[in-house]
Structure formats: C-alpha cells, structure tokens
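Colleague: I need the structure of the sequence given here:
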Amino acid sequence: MELTPKRSEPANTLYEQIGGHDTFVALVTRFYEGVGTDPVLKPMYPADDWDGAIDRLTKFLEQYWGGPGTYSEERGHPRLRMRHNPFKVNPDARDRWLAHMRVAVDSLELSPLDREVLWDYLERAAHAMVNTFDQ
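Modeller: Below is the predicted model of the structure:
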C-alpha cells in the first residue's frame, strides 16, 4: 500500500496545459467563423484556400505553444511579417483580427492565467503585422 498520494505530472507546455490539438482547432475554427463574416478581413483569404488558411494557423499556433513542429516541417520558418506583407494590414484590419480572436479565445474557457498568456502573444503578434497606415 502506497502512503503518499500520486501526483500527476504538470503539463510542460501551454499546448499540453490547455488541451492540445483539440483546443487549438476550436480556437482557430471559432476565429475563422468571425473572419468569414468580416468585410475587411475575408477578402484577404482566397476562397479556394479557406481550409488551408485554417490548417496553417492551427499548425502555427500549435507549434508556437509547444505542440508538433508540423508547421515548420511543411512550410519552413514562419516568417510572419514576410508572409503577411502582400496584404494591406492597417490598424483597422489589426483591430478586426483581434476582435475575432478575442471572441475565439474567450470561447475556450481557459484559466485566467492561460487566457492572458495566450492573449498577450496574439495581441503582440497582431500589432507586429501592421504594415501600412493607409486606409
């Protein structure tokens, strides 16, 4: 008979801690539901590659947060600014992106700390993608 209680090992990464693949699929799916109705953001995504965009963002976020390295295996280094450069990402587009992502993050019902860690990164990343101040 064991006298000390067993403790489960803590998650090593945010990816594991918040639920892994299923959580990131839920996040990105909810995000793109909003983008699909947005008159500014939707045209930035080719209609014939909507599923590809969902897949790429899911894999990117999973890899960033400690999940599988599939994104880099398939696409190389993320080079986010370069990949977004062909698009007019102004403060309005950034704010719309953040609004849809906020809804998606809040839908996950994460712990307050996990939610803030995830949100902090997403907010910083969105600000870094701004490449014009033209309307």
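
Colleague: CA only for contacts and neighbour counts going forward, please
Modeller: OK.

Colleague: For the residue nearest in space to the middle of the chain, what is the enclosing helix or strand?
Modeller: Centroid-nearest residue in the chain: Leu61, 4.9 Å away (criterion: C-alpha atoms, centre = their mean). Secondary structure from DSSP states H and E places Leu61 in helix 50-64.

Colleague: One more, please, to line up against the first structure:
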Amino acid sequence: MTREERELTFYEAIGGEAAIRSIVEAFYPKVQAHPLLGPLFPEDIMPVMEKQYLFLTQFFGGPPLYSGQYGHPMMRARHLPFPITPERADAWLGCMAEALEETGMERELRLAVLERLKGPAYHFVNTHSNS
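Modeller: Presented below is the predicted three-dimensional model:
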C-alpha cells in the first residue's frame, strides 16, 4: 500500500513537526495573556511549551515523543494539581482556535483538530468553582 492509499494521520495532515511547533508557539502567548489561564502557568513557559510539543505530536499520531521521555501521558492526573474549571477548558480551546487560525491552517482541518482536543480539554475539568 502506498502512502497515498492510506489515510493520513492528523499529524501528517496538519504538517508534522513544523506545524506542531508553529501551533505551540502561537498558542502559549495567548494562554499567558489570558486572565483565566495565565496564572496557572510558570513564568518560564519554555519547558511547558516543549512538553506540549511532545504531547501534541504523539496525540495527533506522530512519533511517541512524550511517552519516550515521560512515560504514559496520564494527562488528567498531571493536571489535577491545577483548578481546571469548565470556563478554563473553554478558554484553553479558544486560545487553541486562535493559534490554529494564526498558523494559517485550513478551516475544515482546524475544526477537526479542535473537535479532537475537546475531549481531553473537558476531561481535565476537576472543579466547578471560579476560584
């Protein structure tokens, strides 16, 4: 079976390593500036950005970079120390939507990527207060 005969992974469809890097680089300034999200992140955002790059690469069907360095993602457990509200999940997805648009990703693909990220975003919700 040739490459053209099989379905592309999300990772391949969005443009692989370069695209994931662009998304992460467009995303985190928006997160840091967001009043609900910024306070949850450290001032030195570079390690967070690198982990996000590794995770999204794996999540979208690329090489298992995150697991190779950190083991099973266990993302809900890793986010439990932070108060994740439905409003913060919405804000996270909003920042991601802006980042995807900023990278020039085609609309249909952007919508598919956001749909794929909705599950994890809302799965991380662990509190319903705005504190």
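
Colleague: Pull the contacting residues for the residue nearest to the centre of structure 1.
Modeller: Phe24 (C-alpha atoms under 8 Å, 6 or more residues apart in numbering).

Colleague: Buried ones in stretch 24-31 of structure 2, by neighbour count?
Modeller: Residues of stretch 24-31 of structure 2 classed as buried by neighbour count (16 or more other C-alpha atoms under 10 Å): 24-28, 30-31.

Colleague: again, but for stretch 13-24 of structure 1
Modeller: By 16+ other C-alpha under 10 Å, the buried positions in stretch 13-24 of structure 1 come out as 14-16, 18, 20-21, 23-24.

Colleague: Stretch 47-55 of structure 1 too?
Modeller: Across stretch 47-55 of structure 1, burial judged by 16+ other C-alpha under 10 Å covers 53-54.

Colleague: For that stretch, give me every contacting residue.
Modeller: 28-29, 32, 45.

Colleague: Quick one: mark the members of the residues you listed that sit in helices.
Modeller: 28-29, 32 (DSSP state H).

Colleague: of these, closest to Val117 of structure 1?
Modeller: Here the nearest of these to Val117 of structure 1, counting by C-alpha to C-alpha, is Val28; it sits at 16.7 Å.

Colleague: counterpart of that closest one in structure 2?
Modeller: Aligned by TM-score structural alignment, Val28 of structure 1 pairs with Val24 of structure 2.
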